[in-house]
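In: When you get a sec, could you give me coordinates for this:
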Amino acid sequence: MHRTLIALAASLCCASAMAATEPAPPAGVAQLHDIAVAPSPARIEADIRTLVDFGTRHTLSETESDTRGIGAARRWIKAEFDRISQACGGCLEVKYVSGMVSGEKRIPDPVEVVSVIAIQRGSSDPNRYVVMSGDIDSRVSDVMNFTSDSPGANDNASGIAGTLEAARVLSKYKFNGSIVYAALAGEEQGLFGGKILAEHAKENGWRIEALLNNDMIGNIEGVNGVIDNTTARVFSEGTRVNETPEEARERRFTGGEVDSPSRNLARYIDRMADEYVPNLDVMMVYRLDRFGRGGHHRPFNDIGAPAVRVMETNENYNRQHQDLRTEDGIVYGDTIDGVDFDYAAKLTALNAVALAGMAWAPPPPAEVEIEGAVSPDTTLRWTRPPQSQAPHLAGYRIHWRLTTEPQWTNSIYVGDVAEYTLENIVIDNYFFGVSAVGENGAQSPVVFPGAAGSFGGYTVTETP
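Out: Here you go, the predicted structure:
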């Protein structure tokens, strides 16, 4: 082990010396520290209470009433996004995205599933999107019961309140890429709001860099008895579900099973928590979602987009999908008293710094390639985006780690180049990646070489 550490230190020294002539941008972005403490627990509490007061937000519930049901809830959410936009001089494009669903197990009769989105357009790369989402709808024990009270305070008024609060905070800034704040409907009935928005994004040529699905971000007391307000979970899938046979064959020989864009998005969020969010540690879970379960990030994974689930670490199943009742001294139901508003604000801050960091950063490197078989050196290549899309690009950083390490442990800034060789760092022993760095220090997620790790290209598509 001693000889191994000496060899690694020597190789790091060599690599650092090669890049020493290229000055690196600032380490971190000062504004992200301000963003990390900006979300207000009081505003989040007020929003959750408003959503709970609609009685039920079941996808099949009342749509005509102004005080009860999912129709009233979505109109209130849209009005709130409109108010946020008015406060920032019209910086948000607020609209409904909907589709008709019928003939499904949980939606047998025709129902219009209506989500609400607010788009904050980027200045130089508006067709690159980072998305934060929460779910409007709620349910009780019987998933088809759309009349009983279903407060859905934590599941998932907390995610909607966090998304609204992130919009309030981030709308005060201008970004290079676009940010979407999405309130999705139909989650409990089959992830239909996410499916409809994912199809909308695909049809309109959105380049989705990341989707952060927030589903339950307010509970700190688990059914296991653990009380914890200092950790959060980020779930991410491994290989893309739409990987081709040819891509699978390449991955078998080059690696990438734990380096999908979703996994490296999770690593990015973990790093942002460490650098900017006080007293919060991210648990990266290498799984699409909780065991055998699902969430609204999955439809975006299904179209090949990087997407993860952000949520509390300790769930309380007595407060999820339950009729309001007390049995054997146990209180069941997703009521307001089960939400910790400070914790919800902390997870909102995690989302906000991640969204801002990516939207300020240049786009992730495209067409990343690697070579170095039977060689002492490792060479990486990538393509640079058009100047119009990344006028603030400073250069690139190469990352590597032992294959058993969960997080990137070594990196070197190499400047504004499209190829770089790490001398005496053997390709067989590590995983490698490349990130783009802006002049202000904002950095993209790390991109693993090949199709397995690709975040997509730079193709510019006109947005309607």
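In: make it CA atoms for all contacts and neighbour counts henceforth
Out: Will do.
In: Would you mind pulling up the elements that the helix or strand containing residue 112 packs against?
Out: Assigned by DSSP states H and E, residue 112 belongs to strand 111-120. When contacts are defined as 3 or more CA pairs under 8 Å, 6 or more residues apart in numbering; DSSP states H and E, strand 111-120 sits against helix 70-87, strand 92-101, strand 177-184, helix 192-203.
In: For the last one, give me every contacting residue.
Out: With CA atoms under 8 Å, 6 or more residues apart in numbering as the contact definition, helix 192-203 has outside contacts at 97-99, 101, 113-115, 184-187, 296-300, 303.
In: what do you get for the longest one?
Out: Helix 70-87 has contacts (CA under 8 Å, 6+ apart) with 51, 54, 56-66, 91-95, 114-118, 136-137, 164, 167-168, 171, 183.
In: at 6 Å instead, please
Out: Outside of helix 70-87, the residues within contact range by CA atoms under 6 Å, 6 or more residues apart in numbering are 57, 61, 63, 66, 91, 92.
In: ditto for stretch 307-325
Out: With contacts defined as CA under 6 Å, 6+ apart, stretch 307-325 is touched by 139-141, 210-217, 222-223, 232-236, 262, 297, 301, 332-334.
In: Pull out the buried residues from the residues you listed.
Out: 139-140, 210-217, 222, 232-236, 262, 297, 301, 332-334 (16 or more other CA atoms under 10 Å).
In: Filter the residues you listed down to just the ones in strands.
Out: Mapping the buried ones among the contacts of stretch 307-325 onto strands (DSSP state E) picks out 210, 211, 212, 213, 214, 232, 233, 234, 235, 236, 332.
In: let's see this one next to it:
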Amino acid sequence: MPRVLHVLLASLVLTHQIFAQTIPPPGRCTPADIWPQGPGHALVPQRPDAELTKMLSQISPERIQATIAKLVSFGTRSTLSNQTDPVRGIGAARDWIAAEMRTYAAASNGRMTVDVPSYVQQPANRIPNATVISNVVATLRGTTEPNRAYVVSGHYDSRVSDVQNAVDDAPGADDDASGVAVAMELARIFATHKPAATIMFVAVAGEEQGLYGSDFMAKSLKAAGVDVQGMLNNDIVGSPTGDDGSHSPLDIRMFAQGIPPTETSAQINSRVSIGGENDAPARQLGRFVAEVSQNPLTSMNVHMMYRPDRYLRGGDHMSFLKQGFPAVRFTEPHEDFKHQHQDVRVENGVQFGDLIEFVDFDYVARVARVNGAALWSLAQAPGTPKNVTIDTSVLTNNSTLKWVADSAADGGYEILWRATDEPFWSHVIPVGQVNMATVQLIKDNVEFGVRAVGKNGFKSPAAFPFPG
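Out: Okay, here's the model as predicted:
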């Protein structure tokens, strides 16, 4: 080959290599590739402070095991089972949960109270006779913003194959003594601390019959004007092992709904017109949980699922979503359906039934740490900004956002942004203690959010702006 052609070919190869290194492959662009001089800096996830670090270290697999074992010992916790027998049935379980919660509250110097709100459900779907539905609620009152509240829950009722069967043993170890154990263990630890906002640790009934207990609670909170800014539902969080042989001990699924069920057709059209389908309050709550709960203290990967729940299933978070409250559901990564909604039996050498022997208590403890990190970070931060808007009155390459100032945001505000195809916030622009800011970034190219910052360093979930 002539030398000149050899040199030319080498030059072309080198140019191709440089070009390939400079231009990312299709579909793999990042904001830095497109806007290398974009405003702000890369988002650094919030980390637990010293108090939260200590709280998470106190979560005990042994205590979680004892709680689940006690709930299983009541034989059946069917919502339709006996409510007056002191040792068997849902009534005995209710009374034990309330008594145990009160022992936690005794250490709170009056900040935590325990109630058993109840109502009589008349015959309805899966409720053949008038039935008392009782929730157990331990409320740790916020020190500075008591009306802003966060809820963590599990359901304490259980079932077998026939949901109307209130007689046979229904251990309900995974579904959902595991979720109740998460809420109770956090209540025990949080009772001696002082969150800025209120936290409610809840065990609801009636879930298997049709979300009756959570529906009653969500409607009651709505009627009382409580500002519920986040609800974490733990339902089937007892094992990382599925019936397909999979085993993922460091993973938890978090289901987060897209378009809120409370939005009108006009609101949905507005959301869709600006590409806000992935920025509903539940998704913002989910992003927040993923940010603050994935760290060495939890050792967990939080996988946000872009749907309200699994196929053919539903949970208590849906009752809160229907009242306009942001809510997500935690569920183990791979389920074993032999151990859910099944009569306790052996068929062809295979054990069926929701038995305690199939629960991994260390795993439940890690799930509790995920919840604990999220709850404390929510309650210690200012509330999510309200009435966030973006100016669309004129064509401009700048973006102006406005929101209602909150005195609790004594550390100011931050504007978050990400590329439209990114799942999580990637960049932060601190803007100080203001209620309006203009940034040099084209709103057509990115998604924006605004979050509040406290002087203590805790930051709220983001609020998505709509045209003002």
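In: returning to that earlier point: the helix or strand just after the strand holding residue 112 of structure 1 corresponds to what range in structure 2?
Out: Next in sequence after strand 111-120 of structure 1, counting helices and strands by DSSP H and E, comes strand 125-135. The aligned range for strand 125-135 of structure 1 in structure 2 is 145-155, by TM-score structural alignment.
In: Mind listing what's buried along that stretch?
Out: Quick answer for stretch 145-155 of structure 2 (16+ other CA under 10 Å): 145, 146, 148, 149, 150, 151, 152, 153, 154, 155.
In: Give the aligned equivalent of residue 72 of structure 2 in structure 1.
Out: Checking TM-score structural alignment: residue 72 of structure 2 goes with residue 52.
In: From residue 348 of structure 1, how far out is the aligned partner of residue 232 of structure 2 in structure 1?
Out: Matched to structure 1 by TM-score structural alignment, residue 232 of structure 2 sits across from residue 212. Taking CA to CA, to the nearest Å as the measure, residue 212 of structure 1 falls 11 Å from residue 348 of structure 1.
In: Same question for residue 395 of structure 1.
Out: For residue 395 of structure 1, the distance to residue 348 of structure 1 - CA to CA - is 30 Å.
In: Between the two, which is the more surrounded one?
Out: residue 348 (33 against 23; other CA atoms under 10 Å).
In: aligned partner of that one in structure 2?
Out: In structure 2, residue 348 of structure 1 lands on residue 368 (TM-score structural alignment).
In: Provide a list of residues in contact with its match.
Out: Residue 368 of structure 2 touches residue 182, counting by CA under 6 Å, 6+ apart.
In: That one falls within a helix, correct?
Out: Yes: with DSSP: H, G, I helix; E, B strand; the rest coil as the criterion, residue 368 of structure 2 is part of a helix.
In: separation between it and residue 56 of structure 2?
Out: In terms of CA to CA, residue 368 of structure 2 sits 8 Å off from residue 56 of structure 2.
In: Quick one: map residue 382 of structure 2 onto structure 1.
Out: Using TM-score structural alignment, residue 382 of structure 2 pairs with residue 362 in structure 1.
In: Please disregard the earlier target; I meant residue 13 of structure 2.
Out: Aligned partner of residue 13 of structure 2 by TM-score structural alignment: none.
In: How about residue 173 of structure 2?
Out: Match for residue 173 of structure 2 (TM-score structural alignment): residue 153.
In: Tell me how many other residues surround that match.
Out: 31.
In: How about residue 36 of structure 2?
Out: 9.
In: What helix or strand is the aligned partner of it in structure 1 located in?
Out: Per TM-score structural alignment, the equivalent position to residue 36 of structure 2 in structure 1 is residue 9. For residue 9 of structure 1, the host element (DSSP H and E) is helix 2-19.
In: what about that helix, distance to the chain center?
Out: 34 Å (CA atoms, centre = their mean, to the nearest Å).
In: That one - contacts with which helices or strands?
Out: Applying 3 or more CA pairs under 6 Å, 6 or more residues apart in numbering; DSSP states H and E, we find helix 2-19 of structure 1 packed against no helix or strand.
In: circling back to that earlier point, name all residues that make contact with the closest residue in space to the match of residue 232 of structure 2 that isn't next to it in sequence.
Out: What sits nearest to residue 212 of structure 1 in space, not counting adjacent residues and going by CA to CA, 6 or more residues apart in numbering, is residue 132, at 4.8 Å. Going by CA under 6 Å, 6+ apart, residue 132 of structure 1 touches 181, 211, 212.
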